[in-house]
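J.: Kindly return the folded structure for what I paste below:
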Amino acid sequence: MNTNASTELTPRPVDDPGVEPHVLSYRASDPEVDKEAERRVIACFGLSALFALSSVVIYFAVPHTIAIRVGSFDGNLHNVLFGVTMGLGILLIGLGVIMWARNLMNDEELTEERHDPASSEETRTEVLVMLSDGVRDSGVARRRFLMGSLGGALGLFALPLIVTLADMGPWPTKRVRQQTIERTLFAEATPQKPIRLVNDVSWKPLRAADLEIGQLVNAQPENLRELHDVEYQQAKAKSSIILVRMDPDSIKIPESRRDWQVSGILCYSKICTHVGCPITLWEQQTHHLLCPCHQSTFDLGNSGNVVFGPAARSLPQLKIGVDGEGYLIATQDFTVPVGPSYFERDSRNDFKEGDA
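T.: Here you go, the predicted model:
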């Protein structure tokens, strides 16, 4: 209703009907009905908590290998049960809140005068009073068990969400790291059973005599071809290497790595130590290898040391040799983990400028 004086004098086409007298709802007029409505809301929150706990039990107890087929539906029993229990938990919280609003909160209708957009101090104070009245009408203060059931439902529903974090992978203990991210396919090599290095496109074994000075070759361990699908991709992401041949008189080879090369042929990980990008931009004259992602630059003529860019660690070098037929081989794994850094990584064995 507009309080402007000129509008007050203007005849209205329809009389203001006002607000009808407030009639107590059926629930408000009968305390037993009010208690019954409260019990239904508590039941919803309680069942939601049970479904949340059930989803956690299902996550650990139901195997991931059981298939379920109903008509044209073909799925995984673990995923179906976990999704259904989580979905029912969310649904019951929503139903409980809706029933609370419809059946337990005050249903009295109110009117207020239309006012200017800028609220006065009195109006702001009035709004705070209205908010306090709303909290009182919601019954929060006197329905403590109801609030407890809502808090319990919401709190327990967080459990299945936290449990799903386990799908991100195994906990990175030292033993798990040694068996996964810190291990490549070259770990299967031994002096008695070496692994040949092959071209990553043709899969042909690489002969030392065929590499020319200045040439860079992208390569893989020969046993990579034995893997398939996810295992293949995971292994390739760690075992990718580059072979480069340089004039032995133009490069620095520390005493500790004298037997890691074959007539100037050196082998390094292809994975940048910054964020894990594959590196192949080769500068023959400077012996530098440039990462295309963030321009980290490694000196392959000096044990893969970083000479520019954000990378903080040298490029891991792989010890190589030749077999009786002249093919390049590996007889051991990298001495340090390949790829980007991580919190638990031990960097004490990383090669640094000046190491012997």
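J.: Going by C-alpha atoms from here, please, whenever you check contacts or count neighbours.
T.: Will do.
J.: what's the longest helix in the protein?
T.: Taking DSSP state H as the criterion, the chain has its longest helix at helix 31-61.
J.: Which positions in that one come out as buried?
T.: For helix 31-61, a neighbour-count test (16 or more other Cα atoms under 10 Å) marks 37-38, 41-56, 58-59 as buried.
J.: If you count contacts, what does that helix end up packed against?
T.: With contacts taken as 3 or more Cα pairs under 8 Å, 6 or more residues apart in numbering; DSSP states H and E, helix 31-61 sits against helix 26-29, helix 77-99, helix 144-163.
J.: Show me how far it is from its chain's centre.
T.: 31 Å (Cα atoms, centre = their mean, to the nearest Å).
J.: Also stretch 67-85?
T.: In terms of Cα atoms, centre = their mean, the centre of stretch 67-85 is set 24 Å apart from its chain centre.
J.: swap in stretch 194-209?
T.: Per Cα atoms, centre = their mean, the displacement of stretch 194-209 from the mean C-alpha position of its chain is 36 Å.
J.: again, but for stretch 332-348
T.: Here the centre of mass of C-alpha atoms in stretch 332-348, compared against the chain's by Cα atoms, centre = their mean, lies 21 Å away.
J.: What are the contacting residues of it?
T.: For stretch 332-348, the surrounding residues in contact (Cα atoms under 8 Å, 6 or more residues apart in numbering) are 181-191, 194, 238, 269, 271-276, 315-319, 349-350.
J.: Would you check how far apart Glu121 and Thr111 are?
T.: To Thr111, Glu121 is 20 Å away according to Cα to Cα, to the nearest Å.
J.: Checking my notes, Val198 in a strand, right?
T.: Yes: the assignment for Val198 (DSSP: H, G, I helix; E, B strand; the rest coil) places it in a strand.
J.: Which residues belonging to stretch 102-122 are considered buried?
T.: Buried positions in stretch 102-122, judged by neighbour count with 16+ other Cα under 10 Å: Asn103, Leu104, Met105, Asn106.
J.: Repeat that for stretch 228-248.
T.: Applying 16+ other Cα under 10 Å to stretch 228-248 flags Ala235, Lys236, Ala237, Lys238, Ser239, Ser240, Ile241, Ile242, Leu243, Val244, Arg245, Met246 as buried.
J.: Would you do the same for the sequence below? I want to compare the two.
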Amino acid sequence: MAHDDDSQALERAYQPSPGLGVAVSDPVQNPGLPPHRERMTDKDPKAEKRAARTVYTLFYLSLAGSIWAVAAYMLFPIEDESLLSIRYNNLFIGIGIAFALLCLGIGAIHWSKALMSDKEHIEMRHPTRGTDSTRDAAIEAFADANEESGFGRRTMIRNSLLAALVASIIPGVTLFRGLAPHNNAGGNPIAGDPVALLQQTMWETGQRLVRDPDGTPIRAADVTLGSAFHVIPENLSTLSHSDGYLEEKAKAIVLMMRLRPEQLIETEERKDWSYDGIVAYSKVCTHVGCPVALYEQQTHHLLCPCHQSQFDVTDQAKVIFGPAARPLPQLPITVDDEGYLVARDGFNEPVGPSFWERH
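T.: Predicted coordinates for the structure are as follows:
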């Protein structure tokens, strides 16, 4: 009897008090789906045909935009020295690619909204098994999707979409042509050979190191401990912009620093490449060619700001961090009779990125 009294007391304790205003409601009912509204393309065959024409017209316009981007690359060659041609090259190629992708995207969206199946479907959850029935169901699902989208039977839309997708890749592939040097009219034997072009700079024996950009020669005595100089070859000033000044400077730029001689780790063959702790390395990063222009005086590290490759100045500019694949090429230096820093020779390897074949 005592047990029954306790049970009744617990039931009364868990019942809501009338003064609290708590009401017991029924479970939330499933409201169901809203009434289906048919699209105009579902009710009017003419509207459906107009929508189909719009979709494949957009896809063909995308195809035309991709072709125009390739044509613009040829009509306005970036290899010309004309600044106007370079601007037109960037402008019209960009317009062509943007137009192609815009038409492709709008066409795909209009297709999905106006022509693909607009009916609601309920997919029951079930365990995933790799059985024959599961594979058969997957095949059936693909078949249903093909039927609902009309991909198989709407040949104009399908063909125009495939053509636009294939053509959208072509401008990007075409632009890779501009990465490689081209043969010139002068019959230069190294034209078209990137390894030879990047190895041949304006540095040569006896060429003075001068400040960039004013061209002031640099005395070894003026290079203080811990300092860094942006350096170009003196003979670079003889070139005009039309003679390839920028191209030659891009290959020949050098960063020169002074450390204590005992801090340098040098191989036997490179003992005479430095002068009293002064070393010079190419500024062109061996990853993708960005200028390595950030020098950390305390750690003696060179940092590339593009992708954070780091090079150890004390140890032949070896890579200590980042995606660069090889050390920065070192420029052998010494001094002339007047105490000015000069190059012993040019670089003994091609400068720049490491994705070309090198011998």
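J.: quick one on the thing from earlier: tell me which other helices or strands the following helix or strand past the longest helix of structure 1 touches.
T.: Per DSSP states H and E, helix 31-61 of structure 1 leads on to strand 67-70 as the next helix or strand towards the C-terminus. If contacts are counted by 3+ Cα pairs under 8 Å, 6+ apart, strand 67-70 of structure 1 sits against strand 73-76.
J.: if we look at the strand it packs on, which residues are touching it?
T.: Residues contacting strand 73-76 of structure 1 (Cα under 8 Å, 6+ apart): His64, Thr65, Ile66, Ala67, Ile68, Arg69.
J.: could you dump the helices and strands packed on helix 31-61 of structure 1 to JSON lines with distance to Ser138 of structure 1?
T.: Converted to JSON lines, the helices and strands packed on helix 31-61 of structure 1 look like this (distance: least, Cα to Cα, whole Å):
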{"stretch": "helix 26-29", "distance to Ser138 of structure 1": "13"}
{"stretch": "helix 77-99", "distance to Ser138 of structure 1": "11"}
{"stretch": "helix 144-163", "distance to Ser138 of structure 1": "11"}
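J.: what would those helices look like in JSON lines with mean neighbour count?
T.: Formatted as JSON lines, the helices and strands packed on helix 31-61 of structure 1 follow (neighbours: other Cα atoms under 10 Å):
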{"stretch": "helix 26-29", "mean neighbour count": "13"}
{"stretch": "helix 77-99", "mean neighbour count": "18"}
{"stretch": "helix 144-163", "mean neighbour count": "16"}
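J.: so which of those helices gets nearest Gly309 of structure 1?
T.: helix 144-163 (37.6 Å; Cα to Cα).
J.: which stretches of the stretch 151-300 of structure 1 form helices?
T.: 174-179, 229-239 (DSSP state H, counting those that start in this stretch).
J.: Report the separation between the alignment partner in structure 2 of Gln178 of structure 1 and Tyr245 of structure 2.
T.: Under the alignment defined by TM-score structural alignment, Gln178 of structure 1 corresponds to Ala196 in structure 2. According to Cα to Cα, Ala196 of structure 2 stands 18 Å off from Tyr245 of structure 2.
J.: and what of Arg37 of structure 2?
T.: Counting by Cα to Cα - Arg37 of structure 2 and Tyr245 of structure 2 are separated by 68 Å.
J.: again, but for Asp144 of structure 2
T.: Using Cα to Cα, Asp144 of structure 2 is found at 63 Å from Tyr245 of structure 2.
J.: How about Glu120 of structure 2?
T.: For Glu120 of structure 2, the distance to Tyr245 of structure 2 equals 66 Å [Cα to Cα].
J.: So how do I select the buried members of the contacts of stretch 332-348 of structure 1 in ChimeraX?
T.: Those of the contacts of stretch 332-348 of structure 1 that count as buried under 16+ other Cα under 10 Å are selected in ChimeraX with:
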select :182,183,184,185,186,189,194,238,269,271,272,273,274,276,315,316,317,318,319
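J.: Could you find the closest non-adjacent residue to Gln317 of structure 1?
T.: Using Cα to Cα, 6 or more residues apart in numbering and skipping the chain neighbours, the partner closest in space to Gln317 of structure 1 is Tyr268 (4.3 Å).
J.: Does the one you found touch Ser239 like I think?
T.: No: proximity of Tyr268 of structure 1 to Ser239 does not meet the contact threshold set by Cα atoms under 8 Å, at 10.1 Å.
J.: Isn't Leu225 of structure 2 up against Leu259?
T.: Yes: with contact defined as Cα under 8 Å, Leu225 of structure 2 counts as touching Leu259 (5.7 Å).
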